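A.B. asks: This is the structure alone, sequence omitted:
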């Protein structure tokens, strides 16, 4: 997947995670950052658990969204503290 595809997946994953977690969004740029960082987190978590969802757009989107949800959860924990 190229850089543009990676950024598009990140943007969609960040937006989805914001909708799933409910709360104020971070705007387009913030959602992109959350999605891209979430993709790295999701990839790390899935590899650490020994799970390999496969290649393609849908598995990549699922992994990135799960990672973005984890990231949003952590951000909200820090904001409360």
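C.D. replies: The structure has been received and is ready for your questions. All of these numbers come straight from a predicted model, not from anything done at the bench. Numbers count the residues shown, from 1 in each chain.
A.B. asks: contacts, neighbours, all on C-alpha from now
C.D. replies: Will do.
A.B. asks: Output the longest helix belonging to this structure.
C.D. replies: The longest helix of the chain (DSSP state H) is helix 57-80.
A.B. asks: which secondary structure elements does that helix contact?
C.D. replies: Contact here means 3 or more CA pairs under 8 Å, 6 or more residues apart in numbering; DSSP states H and E; on that basis helix 57-80 packs against helix 3-21, helix 27-48.
A.B. asks: got a list of what the spatially most central residue of the chain touches?
C.D. replies: With distances taken as CA atoms, centre = their mean, residue 68 lies nearest the centre of the chain, 2.8 Å away. Contacts for residue 68 were tallied using CA atoms under 8 Å, 6 or more residues apart in numbering; they are 13-14, 17, 34-39, 41-42.
A.B. asks: put this beside the first:
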């Protein structure tokens, strides 16, 4: 059940990340995948910084941070 919640949070984070980066998204499917990968990245970054955000909102914030970073990096590479 936790994996399903993690995927849902990743999808929402990918969508939010594409809105935050403003037009740098690559389409709905890619943004969802980026959000799921971004969830791992954001969680790792916050864990290394010793920032712990429990609950649904904390996971969503960490995932969105990772998604924004990943969308930004993809945008740099695609130039």
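C.D. replies: Here it is on my side, so go on. What you are looking at is a predicted structure, and each value in this text was computed from that prediction instead of being measured.
A.B. asks: returning to that earlier point: tally of neighbours for the closest residue to the residue nearest to the centre of the first structure other than its chain neighbours?
C.D. replies: Using CA to CA, 6 or more residues apart in numbering and skipping the chain neighbours, the partner closest in space to residue 68 of the first structure is residue 38 (3.8 Å). By the criterion of other CA atoms under 10 Å, residue 38 of the first structure has 27 neighbours.
A.B. asks: cool, residue 57 of the second structure as well?
C.D. replies: 11.
A.B. asks: Quick check: it vs residue 69 of the second structure, distance?
C.D. replies: 18 Å (CA to CA, to the nearest Å).
A.B. asks: cool, and residue 2 of the second structure?
C.D. replies: According to CA to CA, residue 2 of the second structure stands 24 Å off from residue 69 of the second structure.
A.B. asks: What of residue 61 of the second structure?
C.D. replies: Separation of residue 61 of the second structure from residue 69 of the second structure (CA to CA) stands at 12 Å.
A.B. asks: And residue 61 of the first structure, what's its match in the second structure?
C.D. replies: Aligned counterpart of residue 61 of the first structure in the second structure: residue 60 (TM-score structural alignment).
A.B. asks: Would you agree that match is in contact with residue 7?
C.D. replies: No - if you go by CA atoms under 8 Å, residue 60 of the second structure and residue 7 don't touch, sitting 10.9 Å apart.
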